[in-house]
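S.K.: Everything below, folded, please.
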Amino acid sequence: MSTVLEIEQAVEHLPEEEFQSFAQWFDEARAQRVDAAFEKAVLAGKFDAMAAQALRDIDAGRTTPLDEFLRRA
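M.R.: Predicted coordinates for the structure are as follows:
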């Protein structure tokens, strides 16, 4: 595998059409990795405490309905 520097240099020298194609591929690949990491975190319960706190805040009336919040903006 090439080093990051070699990859950066190769990308810098791509013709515009190839650069756009690479950029689209890279954006999709990055999004897939982010989605996979997020799903793994959700399944591991990493957001459970945050969700529980949000539900407690709702039950305690410490939240603002979205439509009311948007009217204020």
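
S.K.: rest of the way, CA atoms for contacts and neighbours
M.R.: Will do.

S.K.: Determine the longest helix present in the chain.
M.R.: What stands out as the longest helix in the chain, according to DSSP state H, is helix 16-43.

S.K.: I have a second one here; can you model it like the first so I can compare?
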Amino acid sequence: MSKLEQIEKAVAQLDRQELEAFSLWFEEFQAERWDRQIEKDDAESEFDRLTEDALTEFRAGKTRSL
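M.R.: Model prediction:
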């Protein structure tokens, strides 16, 4: 059985209170990972590259109005 299958089985066996606590923990876990990724992308100037790519496509007429 894979780790994911083990986790799915364990989560399915949680009672309502445990599931709520797990859900809150997992949301916080994901938010922290997202924050670290944003910080990493910023430090590596990833946003600058994405901005430049978008501006290049805009100037080339490859965009459309929303």
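
S.K.: about what we covered before: with the second structure overlaid, how far apart is the longest helix of the first structure on average?
M.R.: When the second structure is superposed, helix 16-43 of the first structure averages 0.4 Å from its matched positions, counting by mean C-alpha distance after the TM-score superposition for the first structure.

S.K.: Can you state the residues of the second structure onto which that helix aligns?
M.R.: Helix 16-43 of the first structure lines up with residues 16-43 of the second structure when matched by TM-score structural alignment.

S.K.: and the matching stretch, how far out from the chain's middle?
M.R.: Centroid displacement of stretch 16-43 of the second structure relative to its chain, using C-alpha atoms, centre = their mean, to the nearest Å, is 9 Å.

S.K.: repeat for stretch 10-18 of the second structure
M.R.: For stretch 10-18 of the second structure, the distance to the chain centre is 24 Å (C-alpha atoms, centre = their mean).

S.K.: what's the answer for stretch 38-46 of the first structure, then?
M.R.: 14 Å.

S.K.: re earlier: pull out the buried positions in the helix or strand following the longest helix of the first structure.
M.R.: On the C-terminal side of helix 16-43 of the first structure, the closest following helix or strand by DSSP states H and E is helix 48-59. Within helix 48-59 of the first structure, no residue is scored as buried using 16 or more other C-alpha atoms under 10 Å.
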